[in-house]
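Asker: show me how the following folds:
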Amino acid sequence: MGGALGNRDGIVGSTLDATLTPAPLAGLRASVDAVEPLAHWEAWVRGTVFDVELLAPLQFAVAGNRGLELSCRDAKDVPRPLVRLLRPVAEDSDGMRQQLQFVLDYADLRSDRQVEIQSQIPQLMTYWAAIAGLRPDRHRWTMELLGAAVRFAIAVELRFKHALALARPVELSPKVQPMILTPGHSSFPSGHSTEAHCAARVLMALRGVDDQGDGLGAMLLRQAARIAVNRTIAGVHYPVDSRAGQVLGTCLAEYIVGRCADLALGSSGHLPPFSSHTAREFDAEAYLLKDFQAPVSGSDSNQVDRDGEGLKLGAAHTPVPSKAMSWLWLHASAEWR
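Answerer: The predicted structure follows:
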């Protein structure tokens, strides 16, 4: 610092030049709120813009005495349902006793999954990178897109957790003895399941793959489910939390992808493969006797919309596209061409 101060004194005069250096953004500002300056900002600044874009049209509303509904305002500012989650009726029910028994049974796998569980506490990107071949030097924009998806999922899931306030397994039985510190928020829905399924679905849409067979999409969904199950093995989540997170994460991914479909910014071939999201309702009470298991073959890789088990499908809606999110999508998709 000292050298730079002294150096300036030796080479800079006291008079301002008649001609100023051209402003670097002058040619980028096609209009107010144009997308072109995004490439000029630091990553955290772009990230904040993306966060606001995704959260802005959303609103939450209490649904009955057990639920919370998330809606997205459409082009006419009318709220359209995105997802509704209903928590279990009570923690002391027979169904919740079964959920707690699942947690105790899964504890047998803790030694086998210890390394995975510990590594998945701070971040999940390593696992997606291993499956999809992500590299920071080649897939900068893809990683920013996934980062935006995860931050968005965290914001939404925490609002659901606060509203639905389900006790953690360790709060119901001293026999659980989690192998990691239990997070200080509601058990329902699972945050790891929400984030993993949201990121998996966004990356699948970006790559244009489905969930069939043993391909990329199936692997991403199996990984998401395994991450979710690991949290039950660790003793901090019930299986029903993972199922709720799977439903929530899928809905959020469809919403994100729909916000990236601004045709004004690029050809349809480079934009998302779909632009609408399907409303879903998940009632945990109808799932309490069931376990949530990670799929192991192509035939059962897509569990999210299977009939029954507390899930109801609603109408499809198209969210208002975001220029900023569409700009990010186009840059990310170009990295895979």
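Asker: switch to C-alpha atoms for all contacts and neighbour counts from now on
Answerer: Will do.
Asker: number of nearby residues for Ala315?
Answerer: Look at Ala315: counted by other CA atoms under 10 Å, it has 12 neighbours.
Asker: what sits up against whichever strand or helix holds it?
Answerer: For Ala315, the enclosing helix or strand under DSSP states H and E is strand 311-317. With CA atoms under 8 Å, 6 or more residues apart in numbering as the test, strand 311-317 has contacts from Arg80, Ser276, His277, Thr278, Ala279, Arg280, Glu281, Phe282, Asp283, Asp305.
Asker: ChimeraX command for the buried members of those?
Answerer: Buried subset of these, written as a ChimeraX selection, criterion 16 or more other CA atoms under 10 Å:
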select :80,276,277,278,279,280,281,282,283
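Asker: buried residues in the strand holding Ala315?
Answerer: Neighbour-count burial for strand 311-317 [16+ other CA under 10 Å]: Leu311, His317.
Asker: and for stretch 46-57?
Answerer: Arg46, Gly47, Phe50, Asp51, Glu53, Leu54, Pro57.
Asker: so what's the second one closest to, chain neighbours aside?
Answerer: Distances taken as CA to CA, 6 or more residues apart in numbering place Ala148 nearest to Gly47, at 6.5 Å, with adjacent residues excluded.
Asker: strands - which of the contacts of strand 311-317 land there?
Answerer: Arg80, His277, Thr278, Ala279, Arg280, Glu281, Phe282, Asp283 (DSSP state E).
Asker: with distance to Thr194 added, can I get these in JSON lines?
Answerer: Putting these into JSON lines (distance: CA to CA, whole Å) gives the following:
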{"residue": "Arg80", "distance to Thr194": "21"}
{"residue": "His277", "distance to Thr194": "16"}
{"residue": "Thr278", "distance to Thr194": "16"}
{"residue": "Ala279", "distance to Thr194": "16"}
{"residue": "Arg280", "distance to Thr194": "14"}
{"residue": "Glu281", "distance to Thr194": "15"}
{"residue": "Phe282", "distance to Thr194": "13"}
{"residue": "Asp283", "distance to Thr194": "16"}
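Asker: this one next, for a side-by-side:
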Amino acid sequence: MANMGDMGDMGDRGANGLGGGAGLLAFRIDLPFDKEKPQVWRKDKDGAWGWKEDPAIDLEVLPPDLTVTWTPRDWSARWFAWAIMGDFATQTAWKSITLTPYPVAAAEVTAELQLLFRAAQDERPDAMGEIVAQNQDYEDCMAFFMALLRISANSHPRTCGLMHVAGLIGLLTAMHFKNAPGSQPQRPRPSQLHPALLPAIEVPGHPAFPSGHATQAMLMALIVEQALPAERRTKLAPYLHTLAGRIARNREIAGLHYKSDTTGGLELAAKVFELLGSVESYADALKLAQGEWA
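Answerer: Purely as a prediction, here's the structure:
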């Protein structure tokens, strides 16, 4: 099970290969690269290959006629997603989203509770690997979508960037509605009311409704579906949506959420997705991602 937990590290792929540098590089202090003699590997007039020095080049500076500008590809996926989330956050429509209220009638709550106890008994031991692997961060969930699609941050950087967008905006909106301004009270976790559930992992320090994992996972599924070509979209949508539902349900099996928490998260994801198209930076990022699947 510990080895299964290592799958969560795969989420880091979502940020790899997309920064402005190459990571940690060794540097020879007695002969820095910029002090090397500029040379090229060329054929001579007799057709033999060899080194030829180019004294006109200075490795300390770029040629004056080479213009360097910041381009979309220079953004790391995670930081570009933050920029898009900032644009989304300035909109006001998403704060007016209404969610189906979670049940408060005793009979309905009891019915949901029975489902949780049954899942804990029948499914939790087998689901623990996935529960742990998907627990820490939205990038843990990204790893499962990337494996499903057989992509990486190197092969499809902009598509991975959209999953970062889903993770961040899903977090923003879920936390807003967990705070429940002007609506239902903030919902206690199931184990607060029913300690015998004994959740399999640490209970997050925020209210239960709506489920953040459900919001983020389904928003990932909807956004990636939108990036796919029409023929692939039809075929892969059931895989994407089913995976999102599985990630969300794992949180119920773990004892962290009622089923209605999951439903609220899925509903929130759908309504947020409908508003994303009005965000210009998101529309631009979507076009770049769609180009990766051409």
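Asker: mind checking what Gly147 of the first structure lines up with in the second structure?
Answerer: Alignment note (TM-score structural alignment): Gly147 of the first structure maps to His164 of the second structure.
Asker: mean shift between the helix or strand containing that match and the first structure?
Answerer: Using DSSP H and E, His164 of the second structure sits in helix 157-178. Using mean CA distance after the TM-score superposition for the first structure, helix 157-178 of the second structure ends up 0.7 Å from its aligned counterpart in the first structure, as a mean over the superposed pairs.
Asker: where in the first structure does the helix or strand following that helix fall?
Answerer: Later in the chain than helix 157-178 of the second structure, the nearest helix or strand by DSSP H and E is helix 190-193. Residues 169-172 of the first structure are where helix 190-193 of the second structure aligns, with TM-score structural alignment as the criterion.
Asker: list the buried residues in the matching stretch.
Answerer: For stretch 169-172 of the first structure, burial by neighbour count (16+ other CA under 10 Å) applies to Pro169, Val170.
Asker: kindly report the same for stretch 125-144 of the second structure.
Answerer: Under the neighbour-count criterion of 16+ other CA under 10 Å, stretch 125-144 of the second structure has 127-135, 138-144 buried.
Asker: surely the match of Gly147 of the first structure touches Ile84?
Answerer: No - His164 of the second structure is beyond contact range of Ile84, at 9.9 Å (criterion: CA atoms under 8 Å).
Asker: mind telling me what Ala285 of the second structure corresponds to in the first structure?
Answerer: By TM-score structural alignment, Ala285 of the second structure lines up with Leu328 in the first structure.
Asker: its match looks like it's in a strand, true?
Answerer: No - applying DSSP: H, G, I helix; E, B strand; the rest coil, one finds Leu328 of the first structure to be helix, outside a strand.
Asker: relative to Ala56 of the first structure, how far out is it?
Answerer: 17 Å (CA to CA, to the nearest Å).
Asker: repeat for Gly47 of the first structure
Answerer: Distance, Gly47 of the first structure to Ala56 of the first structure, using CA to CA: 14 Å.
Asker: excluding chain neighbours, give the residue nearest to Leu134 of the first structure in space.
Answerer: Nearest to Leu134 of the first structure is Trp128, by CA to CA, 6+ apart, at 7.4 Å.
Asker: what about Leu134 of the first structure, neighbour count?
Answerer: By the measure other CA under 10 Å, the count of residues near Leu134 of the first structure is 17.
Asker: also Ile247 of the second structure?
Answerer: The tally of other residues near Ile247 of the second structure (other CA under 10 Å) stands at 22.
Asker: the counterpart of it in the first structure: which element?
Answerer: Aligned by TM-score structural alignment, Ile247 of the second structure pairs with Ile227 of the first structure. Taking DSSP H and E as the definition, Ile227 of the first structure sits inside helix 216-234.
Asker: packing partners of that helix?
Answerer: Judged by 3 or more CA pairs under 8 Å, 6 or more residues apart in numbering; DSSP states H and E, the packing partners of helix 216-234 of the first structure are helix 94-106, helix 110-119, helix 125-132, helix 191-207, helix 239-259.
Asker: which bit of the second structure covers the fourth one?
Answerer: Pointing back at helix 191-207 of the first structure there. Against the second structure, helix 191-207 of the first structure falls on residues 212-228 (TM-score structural alignment).
Asker: and the shortest one, by the same measure?
Answerer: Aligned using TM-score structural alignment, helix 125-132 of the first structure spans residues 142-149 in the second structure.
Asker: with the first structure overlaid, how far apart is that stretch on average?
Answerer: Looks like 1.8 Å for stretch 142-149 of the second structure (mean CA distance after the TM-score superposition for the first structure).
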